[in-house]
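Undergrad: What would the 3D arrangement of this be:
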Amino acid sequence: MRRPVARPTREELEAARGKTLPDVMAPGLDVVFCGINPGLTSAALGYNFATPGNRFWPTLHRSGFTPRRLLPEEQAELLPYGLGITNMAARPTARAAELTPAELRAGLLRLTATTERYRPRWLAILGVTAYRTAFARPGAGFGRQDERVAGAGVWVLPNPSGLNAGWSPDALATAYASLRAVARGEDSPPG
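TA: Have a look, this model is predicted:
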């Protein structure tokens, strides 16, 4: 049985404030999940969504994107499934609320360049508040958006952070499964 990576020490977490995480990316993916920014635990360990309370990996499995629950250190295994990961802002923080609106807006420029380079079919923004700020869409909701980024359809999903307690595991899985159905052609393709 696989074991999760050990938790970083307080010193390792503080040192992680200056680190960045590489994207998990390849050309032509079906869906690229865009987190808000790396948490300190993720930056310290070098893997996306590595904070123990983050529900990203279980949600991907429960929603049908992956055939089993992957561990953060298995993030490269997303690529054969047509999935990738990037972040809106590169700066690791203890909480996404530490980011400034200017950082999120600058992150959109980075996200656009990344999307232009890799050309995924769908870009899934994980957090409606970050989406509203970065894209200047204060009234936006969850789900498919009208706009596109470098040709990719845009879908807003709930943030899987354990701090986002308003979304149950079942509700998260249902929201993510809606995108999965569209991305796998079980619904209409991006318009």
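
Undergrad: Going by C-alpha atoms from here, please, whenever you check contacts or count neighbours.
TA: Noted.

Undergrad: what distance separates the start and the end of stretch 91-99?
TA: 8 Å (Cα to Cα, to the nearest Å).

Undergrad: can you pull out the helices in the chain?
TA: Remark: helices assigned in the chain by DSSP state H are 10-15, 40-45, 56-62, 101-118, 128-134, 169-183.

Undergrad: As CSV, those with distance to Pro22 and mean neighbour count would be great.
TA: As requested, the helices of the chain are exported to CSV (distance: least, Cα to Cα, whole Å; neighbours: other Cα atoms under 10 Å):
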stretch, distance to Pro22, mean neighbour count
helix 10-15, 17, 14
helix 40-45, 10, 26
helix 56-62, 17, 21
helix 101-118, 12, 17
helix 128-134, 20, 21
helix 169-183, 23, 19
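
Undergrad: JSON lines please, covering the ones you listed and showing distance to Pro27.
TA: Formatted as JSON lines, the helices of the chain follow (distance: least, Cα to Cα, whole Å):
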{"stretch": "helix 10-15", "distance to Pro27": "32"}
{"stretch": "helix 40-45", "distance to Pro27": "24"}
{"stretch": "helix 56-62", "distance to Pro27": "20"}
{"stretch": "helix 101-118", "distance to Pro27": "4"}
{"stretch": "helix 128-134", "distance to Pro27": "23"}
{"stretch": "helix 169-183", "distance to Pro27": "16"}
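
Undergrad: Determine which of those approaches Ala152 most closely.
TA: helix 101-118 (7.4 Å; Cα to Cα).

Undergrad: quick one: that closest one to chain centroid distance?
TA: Remark: helix 101-118 is offset 13 Å from the chain centroid, using Cα atoms, centre = their mean, to the nearest Å.

Undergrad: another one to check against the first:
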Amino acid sequence: MPEKPLRDVIAPDLDVLFCGINPSLMSAARGHHFARPGNRFWPAIHLAGLTPRRMSPDEDAELLGYGLGVTNVVDRPTRAAAELTPAELRAGAAALEGLVAENRPRVLAVLGITAWRVAFDRPRAVTGLQPERIGGAITWAVPNPSGLNAHAQLPDLARAYAQLRPC
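TA: Now for the predicted structure:
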């Protein structure tokens, strides 16, 4: 199996595994998740109370210490997620299910409702807690933190992400 252009930040039994759609070209080049300027992941998880301070992309491996991890549905970096094909998203969903089953996070948070709908064949899904589990994990579809997603502002992201930490 070829090496991923952006490694997963994952360990067994995490509280929350965040799952982006795919790496940006900048994230792949820098070797860190959510590295593109304008991406609101790092401030959102801090405002949600999931990390004690605002972290930077270069510190993504430190998420494990807070019971958090990061992966992607599709490994191929692109300028925009819209460049991905439905077949890539569906294949990525199957691989993600195996990764989740192997590592057993309590919660899987897919960052992007459109990706969730296509990858998991849920065309009418809405954001929030999903009725099915993926790989055994409680599954949420939450807003994508990309700066290209104008539908969700930083306070909206923080509110959505704050719901993810299991009690």
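
Undergrad: nearest to Val156 of structure 1, of the helices of structure 1?
TA: helix 128-134 (6.2 Å).

Undergrad: Over which residues of structure 2 does the closest one lie when aligned?
TA: Using TM-score structural alignment, helix 128-134 of structure 1 lines up with residues 113-119 of structure 2.

Undergrad: Tell me the counterpart of Asp170 of structure 1 in structure 2.
TA: Using TM-score structural alignment, Asp170 of structure 1 pairs with Pro155 in structure 2.

Undergrad: ok, Ala150 of structure 2 to Arg159 of structure 2 distance?
TA: Distance from Ala150 of structure 2 to Arg159 of structure 2, by Cα to Cα: 16 Å.

Undergrad: so what corresponds to Pro5 of structure 2 in structure 1?
TA: Using TM-score structural alignment, Pro5 of structure 2 sits opposite Thr20 in structure 1.

Undergrad: For that match, which non-adjacent residue is spatially closest?
TA: Leaving out its chain neighbours, the residue that sits closest to Thr20 of structure 1 by Cα to Cα, 6 or more residues apart in numbering is Ala90, at 5.9 Å.

Undergrad: wait, the one you found sits on Gly18?
TA: No: when contacts are counted by Cα atoms under 8 Å, Ala90 of structure 1 is not listed as touching Gly18 (9.8 Å).

Undergrad: neighbour count winner among the two?
TA: Using other Cα atoms under 10 Å as the criterion, Ala90 of structure 1 and Gly18 rank with Ala90 on top: 23 against 14.

Undergrad: Map the more buried one across to structure 2 for me.
TA: In structure 2, Ala90 of structure 1 lands on Asp75 (TM-score structural alignment).

Undergrad: and its match, how far is that from Gly112 of structure 2?
TA: 15 Å.

Undergrad: Report the contact partners of the residue nearest the centre of structure 2.
TA: When Cα atoms, centre = their mean is applied to structure 2, the residue found nearest the centroid is Cys19 (2.2 Å). Cys19 of structure 2 sits next to Val70, Thr71, Asn72, Val73, Leu108, Ala109, Val110, Leu111 when contact means Cα atoms under 8 Å, 6 or more residues apart in numbering.

Undergrad: Map it onto structure 1.
TA: Checking TM-score structural alignment: Cys19 of structure 2 goes with Cys34.

Undergrad: Tell me how many other residues crowd the counterpart of Val156 of structure 1 in structure 2.
TA: Structural correspondence for Val156 of structure 1 with respect to structure 2 (TM-score structural alignment): Ala141. Ala141 of structure 2: 24 surrounding residues under other Cα under 10 Å.

Undergrad: Quick one: residues contacting Ala141 of structure 2.
TA: Ala141 of structure 2 makes contact with Ala109, Val110, Leu111, Gly112, Ile113, Trp116, Val126, Thr127, Gly128, Leu129, Gln130, according to Cα under 8 Å, 6+ apart.

Undergrad: Check Val126 of structure 2 too.
TA: Ile113, Ala141.

Undergrad: any idea how far it is from Asp60 of structure 2?
TA: Distance of Val126 of structure 2 to Asp60 of structure 2, computed by Cα to Cα: 28 Å.

Undergrad: cool, Arg40 of structure 2 as well?
TA: The value you get for Arg40 of structure 2 to Asp60 of structure 2, if Cα to Cα is used, is 14 Å.

Undergrad: out of everything not next to it in sequence, what's closest to the counterpart of Ala101 of structure 2 in structure 1?
TA: Superposed on structure 1 with TM-score structural alignment, Ala101 of structure 2 falls opposite Glu116. Nearest non-adjacent residue to Glu116 of structure 1, counting by Cα to Cα, 6+ apart: Ala150, 5.1 Å away.
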